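# just the structure for this:
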Amino acid sequence: MTTAPAGPDPTMQAIGQAIAEGRAGDTTSARQKLLSLWSVIGATGDPLHRCSLAHWLADLYDDPAQALAWDVRALDAADAVTDQRVQEHHAGLHIAGFYPSLHLNLADNYRRLGSFEAATEHINAARTHAPSLPQDSYGDLLRGAIQEVAEAIALRDRSRRASAPGSTA
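Purely as a prediction, here's the structure:
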């Protein structure tokens, strides 16, 4: 989306800075910063903060079990986020647009762990929510990843996808 944020949010800014650090290759530092933020936010803090932090933190783990724990937290938090809260952060966003990615990540983690029934449940949920994706490069990326994970589930392939986000170290 190209709409500017509705107002500054220091926690979301700190999450964004940690994400940028992780994308630049310093996953250890990014992970530590996000874990420190989590200790401040807590399991009952602002659901948008919890959802965003957990979703991105999961990508910083190569171990699918560790990533799964954070992706479950992200999905649980998303269920408590309202469109009003999302739009306070960034006008024009809707919580429905979060669900394809959240379910995709869960499907991929379950697949890598060999839990193909759970993986199928979440890839089907990702497909159900996919119409909420924008018609842009981000939406195309997620639609492609949903297809890629669905194919890997069908093949009972547990290997890490080359296109998966996150650390490779």
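# for the rest of this, base every contact and every neighbour count on C-alpha atoms.
OK.
# tell me who's in contact with the residue most central in space within the chain.
In the chain, the centroid-proximal residue (CA atoms, centre = their mean) is residue 55; its distance is 3.4 Å. Shown in contact with residue 55 (CA atoms under 8 Å, 6 or more residues apart in numbering): 70, 71, 73, 74, 102.
# just curious, which of those is nearest to residue 109?
residue 71 (8.7 Å; CA to CA).
# any idea how far residue 161 lies from residue 57?
Distance of residue 161 to residue 57, computed by CA to CA, to the nearest Å: 18 Å.
# tabulate the contacts of residue 55 in a markdown table, adding columns for neighbour count.
Listed next are the contacts of residue 55 as a markdown table, based on neighbours: other CA atoms under 10 Å:
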| residue | neighbour count |
| --- | --- |
| 70 | 23 |
| 71 | 29 |
| 73 | 19 |
| 74 | 28 |
| 102 | 23 |
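# so which of those are in helices?
Counting by DSSP state H, the contacts of residue 55 place 70, 71, 73, 74, 102 in helices.
# leaving out sequence neighbours, find the closest residue to the last one.
This points to residue 102. With CA to CA, 6 or more residues apart in numbering as the criterion, residue 102 has its nearest non-adjacent residue at 6.1 Å, and that residue is residue 75.
# the more surrounded of residue 161 and residue 57?
Set side by side, residue 161 and residue 57 show more neighbours around residue 57, with 28 against 14, by other CA atoms under 10 Å.
# and for comparison, fold this next one:
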Amino acid sequence: MTATPAVDPTMDAITTAVTLGHEGETARARQELLAIWEDLGVLGDPLHRCTLAHYLADLQSDPAAALIWDVRALDAAGALTDQRAGEHHAGLQVDGFYPSLHLNIADNLRRLGAFEAAAEQISRAEERVAALPPGPYGDMIRAAIGGVSDAIAARDTTPRSTSPTVTATD
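As a prediction, this is how the structure comes out:
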């Protein structure tokens, strides 16, 4: 018998807000995620904080604002356990979060012209790619790591066309 994931109203609310953002309602999505963040507080469930901050970063058009949220997501991942992640989705492991988290921080630092710090973060992402699952998601993150690495080497601050923040508006 397969275990059914526990009902998680906070993750459901985060998912609903993220869907709004994907549908172009960026301001409303940001507003809803910020309200959830206020309810969570800095000591809230690390899975909720990591997920929310990761998606809220994607809704920022300013790379400095996105960087703040990406650092919050990375911080929350440090407090997250595989057991808690697995309660949300069977087999989900925290190690698989890190390539994307470091990639996003590197990309924001690159866009801000902080190339040395960006290179350090992209190296951390590259060191953790083995934790990515096979398939489309892992392939997408690996390709993005390569693209950001190339942009860092070229000292290019242009937003990537595939970056979620390219379409975010205030």
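# quick revisit: what's the helix or strand for the residue nearest to the centre of structure 1?
Per DSSP states H and E, residue 55 of structure 1 falls inside helix 47-58.
# and the longest helix anywhere in structure 1 against structure 2, how far off on average?
Longest helix in structure 1, counting residues (DSSP H): helix 137-154. Once the two models are superposed, helix 137-154 of structure 1 sits on average 0.3 Å from its counterpart in structure 2 (mean CA distance after the TM-score superposition for structure 1).
# could you say what helices and strands that helix packs with?
helix 99-112, helix 116-129 (3 or more CA pairs under 8 Å, 6 or more residues apart in numbering; DSSP states H and E).
# which of those helices sits most buried?
helix 99-112 (a mean of 26; mean count of other CA atoms under 10 Å).
# now the angle from that one to helix 137-154?
Counting by axes from the mean of the first three to the mean of the last three CA atoms, to 10 degrees, helix 99-112 of structure 1 lies at 30 degrees to helix 137-154.
# check the offset of helix 99-112 of structure 1 from the chain's centre.
Centroid displacement of helix 99-112 of structure 1 relative to its chain, using CA atoms, centre = their mean, to the nearest Å, is 9 Å.
# can I get the contacts of residue 55 of structure 1 in CSV including distance to residue 144 of structure 1?
Formatted as CSV, those follow (distance: CA to CA, whole Å):
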residue, distance to residue 144 of structure 1
70, 23
71, 20
73, 24
74, 22
102, 15
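# and the corresponding residue of structure 1 for residue 112 of structure 2, how far from residue 161 of structure 1?
Using TM-score structural alignment, the partner of residue 112 of structure 2 in structure 1 is residue 113. Going from residue 113 of structure 1 to residue 161 of structure 1 by CA to CA gives 13 Å.
# ok, the match of residue 112 of structure 2 - contacts?
Residue 113 of structure 1 neighbours (CA under 8 Å, 6+ apart): 64, 65, 158.
# and the helix or strand containing residue 10 of structure 2, what does it pack against?
Assigned by DSSP H and E, residue 10 of structure 2 belongs to helix 9-22. Where contact means 3+ CA pairs under 8 Å, 6+ apart, helix 9-22 of structure 2 is packed against helix 26-40, helix 46-58.
# please identify the deepest-packed of those helices.
Buried most deeply of these, by mean count of other CA under 10 Å, is helix 46-58, with a mean of 24.
# what's the angle between that one and helix 26-40?
Using the same axes, to 10 degrees: helix 46-58 of structure 2 against helix 26-40 is 150 degrees.
# and which of the ones in helices among the contacts of residue 55 of structure 1 is nearest residue 7 of structure 1?
Residue 7 of structure 1 lies nearest to residue 74 out of those, by CA to CA, at 22.6 Å.
# surely that closest one meets residue 103?
No: using CA atoms under 8 Å, residue 74 of structure 1 is not in contact with residue 103, being 9.9 Å away.
# what do those two both touch?
By CA under 8 Å, 6+ apart, no residue touches both residue 74 of structure 1 and residue 103.
# quick one on the thing from earlier: any idea of the angle the helix holding residue 55 of structure 1 forms with helix 10-23?
Using the same axes, to 10 degrees: helix 47-58 of structure 1 against helix 10-23 is 10 degrees.
# quick one on the thing from earlier: quick check: the residue nearest to residue 102 of structure 1 vs residue 8 of structure 1, distance?
24 Å.
# who's more crowded, those two?
residue 75 (23 against 11).
# contacting residues for that one?
51, 99, 102, 103.
# ok, so of those residues, who is nearest residue 165 of structure 1?
Nearest to residue 165 of structure 1, judged by CA to CA, of those is residue 102 at 12.7 Å.
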